[in-house]
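S.K.: prediction below, plus the sequence it came from.
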Amino acid sequence: MNSGQSTASYDYAALLSQSFLFYEAQRSGALPSTNRVNWRSNSALTDAGPNGEPLAGGQYDAGDHLKLTFPYGSTTATLAWGVLEFQTAYSTAGVLPYALDQLRWAATFLMAAHIAPLQYVAQVGLALNDHAYWGRPEDMTMARPAYINDPSKPASDLLGSVSAGLAATSLVFQPVDTTFSAKCLSEAQALYTFGTTYLGKYSAYGIDQLYPSSNYTDDLSYAAAWLYRATGQQSYLTDAMSFSNQSTTVDLSLKTPVFNWDNAIWGTSCLLATMGVPQKAKFATQIETFFASWMQGTNGINYTTKGLAYSSDFGPLRNTANTGLLAVIYSNHLSDATLATKLRCWAQSQIRYMAGDAGMSYVVGAGTNPPTHVHNRAASCPWPSVGGCDWSTYTSSNPNSHVLSGALVGGPFLDDSFTDARSNYQQNEPSLDGNAGWSGVLAALLSPSMPSW
């Protein structure tokens, strides 16, 4: 691990603000009058369910034009948690209105995807069709079928993920829009009941294996923990601990410890450890063991020469940023000042790596030598008045026509190497879930409790 501290200075408020420009650039459907990304316009207006249920809206998951509710739910929960914990920093930076707008946009689609009491949309668009197309989302003409989960194809993981996102969002909106907050909470509860009544993994039924799920008990535990926080109902806490025990047996000894769309158990541990619940000490031990692996570089976590805590060859920055968010959240609830400072310093060192301490910025449009050829169809395409957009655009050596401001790309390999090419989706593709933890830690860095250097 590189323990040296860089003297570089970063404008965390600007980075936080830019991260929400990325979310706006990923929007699908009819864009609002407040749209700030002038190279985007309305797209996929005819997205619909099998019986014509309206499914326009939401956001494209990554560099393609698919809408995927499993990682979208996880993304929304992570983003909402950061807003809940560091709302003052969001407000002081002038970013809170954009954060609320993003959460409302996401939650509105996640609720619309519940097209019938026992039907939920897992995906809009077919990967085979979508990935054969390189062009503007506004110009799509391919079929975009909706994939539905129901009792014959249960989706406890998917429904748990979305329930968690909606429950967390309901808490964010409680002080500012009680009607929308109540709607989010009601949907979160309905989806949780759906997911616990019909148990199964959503990715077991032939849906494109883009975000395959390893398990569902972690997602149900995470949802139950958020529902307990939102309602105070004891039954949700009982479920959260029960599903957590099941997930611990299945997951914790088998996986590299990462907190992401496929492993929500660490979110449950952190959430319950920061609340006054029975067995709080147990969850504190779990999450502190998780942090120890990341800070010490053990249990599948390694360190690059330049100091990044590294967990995966595919999109490592998202996992590190998510861990950073849990670290700063947990630090705010600790009586142990020494551990709190260690967690905050570690999280800041990782964010600084991403912002430029490694010699380049991994944030599009910000810092020194940021990526200019990110794997994102919309950003790569020129204005329609300038020319068309197809696979020749993809293979071109020219930079993207538009700057996908605020997008955190996947990240380097273990040797700190990185290739800025559109074809390098493994390292150079941003995604919704890749930005959520990043946004939250940036807000934390603006908080008075954070150390500075």
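M.R.: Now that the structure is in, tell me what you want to look at.

S.K.: could you use CA atoms for every contact and neighbour count after this?
M.R.: Will do.

S.K.: next one: Ala99 from Leu84, what distance?
M.R.: Using C-alpha to C-alpha, to the nearest Å, we find Ala99 at a distance of 11 Å from Leu84.

S.K.: in terms of neighbours, single out the busier of those two.
M.R.: Counted by other C-alpha atoms under 10 Å, Ala99 and Leu84 do not tie: Ala99 has more neighbours, with 25 against 17.

S.K.: enumerate every residue touching that one.
M.R.: In this structure, Ala99 makes contact with 20, 83, judged by C-alpha atoms under 8 Å, 6 or more residues apart in numbering.

S.K.: and what of the one 3 residues further on?
M.R.: Residues touching Gln102, when contacts are defined by C-alpha under 8 Å, 6+ apart, comprise 20, 23-24.

S.K.: so which of these sit within helices?
M.R.: Of the contacts of Gln102, the ones assigned to helices by DSSP state H are 20, 23-24.

S.K.: closest to Ala443 out of the residues you listed?
M.R.: Closest approach to Ala443 among the ones in helices among the contacts of Gln102 (C-alpha to C-alpha): Phe20, at 12.1 Å.

S.K.: roughly how far apart are the closest one and His131?
M.R.: 25 Å.

S.K.: got another one to weigh against that:
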Amino acid sequence: MFFKYRSNYLKVDRETRCCLLAVMAFLIFASLQASAQTGRQSWIRINQLGYPTGGTKVAVLASKQVKADEPYFELIDATTSKPVFRAKLGKDFGHYGPFASCYRLSFTSFKKAGRYYLKVGTTTSPVFVISNKNYKGAADFTLRYMRQQRSGFNPFLKDSCHTKDGYVIYGPVPDGTHIDVSGGWHDATDYLQYATTSANATFHLLAAYHDFPGVFTDQYQGNGLEGKNGVPDVLDEGKWGLDWLMKMHPRADWMFNQLADDRDHSGFRLPTKDSVDYGYGKGNGRPVYFLTGSPQGLGKYKNRATGTASTAGKFTSAFALGSMLYHHKDQQFSQLLKQKALSAYQYGLAKPGVAQTAPNLAPYFYEEDNWVDDMELGAAMLYQLTGQTQYLTSALGYGNTEKVTPWMGADTARHYQWYPFHNFGHYEIGNASKGNKKQLMISYYKRGIERVWQKAKHNAFYRGVPFIWCSNNLTVSFAIQCYLYRKMSGDNTYQELEQACVDWLLGCNPWGKSMIYGLPANGDTPQHPHSSLSHLCNYPLDGALVDGPVYTSIFRGLKGLKLYTDDTYADFQSDLAVYHDDFGDYSTNEPTMDGTASLVYLLAAMEDQSAKTVHQKVKVRIKKSKHE
């Protein structure tokens, strides 16, 4: 809808035209707000992508004044400039971040599509759209960044990179032995590639296609270049991940955990011009770390690995789901994926424990400390794939061991300490079970959500996710867990909390910043992300989810971090948390591949939900006309 599909602008219906007009109005409002920034005391933060007609609709009035001047807010029709809805501000949630007072402005009961803005006294919001088409195309849009992150052949650059990867270390063969592991996705701005994030990303992409097949279109070929190939683009992207994972698990007793290391962090450069030398000669491939289950690190720093299960479980779930999806599309490929799923699961059983990523020059690595969630999801998917009850029994055992993902309800955690950030395993057990087993999984999800809610309910943004590194990734995952809980249980208790997380990502946060590059196309989205593609060549990073705000204490303690431009969000920084739209801030403004893959699932769920609302309305109209 708000994406740069220019050819689709020619033929649009009335509701869509309203959405497009809102883009121009948003620019005008944003310009006026920017020019009047000095001296302002109050702001109204909105979901810049807009609100569904029949869903939760809440904005936040955030003020540096102790109390709002007006007791009411109004919803104004942007076409007529006349108020169409009026309600009390309600509860003052008080101090949050840089603000002295904050109010939730709920207009959920208003259901008429159109272009609107909110007003409290002299404070106005940007124009936004109420429509059931706001999320249409959003999931496909975020796939652009996934294609852009491809290693091997990169369709965005129309060139190849890292084709000589890699050289085995820590393996059962002599160090330096070459093995073909080219392909996959770069993890973030750097060109490292991790099995743990890639397998999780692959599962999310495949799950998005499995759960919401009608959302995705076919505009790109399997190699990522433009052109239809008869396969939805999300499945093409999922297969790109599967192909690389198979290279990283080339035989039953071999599995690799990581490609390259932090020697990669040597400045901005395009992947096709990567000249980092890992000891094999510039451009001659990178080290690929064999998954041993023991601590690794070639330099000063080492990880604290204790086993193989956390990585192997992720491989298992991706392979198993892929096998099911390709059962009727490619029997031979499906059977190969089944074999890989079974052997990956055994690889995890052999060494229970966590397989962390390996540092080298710096102390930063993915400090994953849980593994039963990965084996739970792997076992649940094997049960769905094979029908063998032994896997369901194992999945339940793992699920009962870790009922709640540990970061939920906590104030902090180490980097990627509890990963993935929500446990898909509970949902997949619930999907495959009935009665007590399903209810048990529902209760585990609810327990985690409730822990976050106990923190979120005290501030107007309903923010209960800690501001640790990659806080946006946690926000996406938590919103998905809320959605999955609602879908499994039919309980809408936490729907407003779920929507608050989606709204936060799209601009309803202290900074008024959508955290997704280019979404909406003319909204306030990242302009200077920590990326070689954008910084060196001004290439757009369409669909990329940036890391998001971090605790100010974390920001101040990071090494090698420097801001290069004036902070346009200085008014909204606080002792609580910071966000900088600056290419020098790798802690808040760097896009991540796995976070974006999770976002694909979330946005697909939102579009599917909106589409069903439209279909329900059509059915009601048909029934009424028949009755009449």
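M.R.: Happy to help now that I have it. Computed from a predicted model, the values in this text were never measured in an experiment.

S.K.: so can I have a markdown table of the ones in helices among the contacts of Gln102 of the first structure showing neighbour count and distance to Thr393 of the first structure?
M.R.: Formatted as a markdown table, these follow (neighbours: other C-alpha atoms under 10 Å; distance: C-alpha to C-alpha, whole Å):
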| residue | neighbour count | distance to Thr393 of the first structure |
| --- | --- | --- |
| Phe20 | 21 | 26 |
| Tyr23 | 26 | 23 |
| Glu24 | 22 | 23 |
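
S.K.: what is the nearest of the contacts of Gln102 of the first structure to Val176 of the first structure?
M.R.: Val176 of the first structure lies nearest to Phe20 out of the contacts of Gln102 of the first structure, by C-alpha to C-alpha, at 19.7 Å.

S.K.: didn't the closest one look like it was pressed against Tyr98?
M.R.: Yes: counting by C-alpha atoms under 8 Å, Phe20 of the first structure touches Tyr98, with 6.6 Å between them.

S.K.: Arg352 of the first structure matches what in the second structure?
M.R.: Mapped onto the second structure by TM-score structural alignment, Arg352 of the first structure lines up with Asp503.

S.K.: quick check, that match in a strand?
M.R.: No: Asp503 of the second structure: not assigned to a strand; according to DSSP: H, G, I helix; E, B strand; the rest coil it is helix.

S.K.: okay, His162 of the second structure and Gly184 of the second structure: tell me how far apart.
M.R.: According to C-alpha to C-alpha, His162 of the second structure and Gly184 of the second structure sit 10 Å apart.

S.K.: give me the common contacts of those two.
M.R.: By C-alpha under 8 Å, 6+ apart, the residues touching both His162 of the second structure and Gly184 are 151-152.

S.K.: the two: who's more crowded?
M.R.: Comparing His162 of the second structure with Gly184 by other C-alpha under 10 Å, the one with more neighbours is Gly184, at 29 against 21.

S.K.: counting neighbours, what do you get for Leu171 of the first structure?
M.R.: Leu171 of the first structure has 24 neighbours, counted by other C-alpha under 10 Å.

S.K.: gap between the helix or strand where it lies and the chain center?
M.R.: Using DSSP states H and E, Leu171 of the first structure sits within helix 156-173. Taking C-alpha atoms, centre = their mean, to the nearest Å, one finds helix 156-173 of the first structure lying 13 Å from the centre of the chain it belongs to.

S.K.: how much space between Thr217 of the first structure and Ser401 of the first structure?
M.R.: 43 Å.

S.K.: these two: which is more packed in?
M.R.: Higher neighbour count among Thr217 of the first structure and Ser401: Thr217, with 29 against 16, using other C-alpha under 10 Å.

S.K.: tell me the counterpart of the more buried one in the second structure.
M.R.: Residue pairing (TM-score structural alignment): Thr217 of the first structure is matched to Val372 of the second structure.

S.K.: now do the contacts for its match.
M.R.: 309-310, 398-399, 401-402.

S.K.: could you do Asp415 of the first structure as well?
M.R.: Neighbour list for Asp415 of the first structure: 304-305 [criterion: C-alpha under 8 Å, 6+ apart].

S.K.: helix/strand/coil for it?
M.R.: With three-state DSSP as the basis, Asp415 of the first structure sits in coil.
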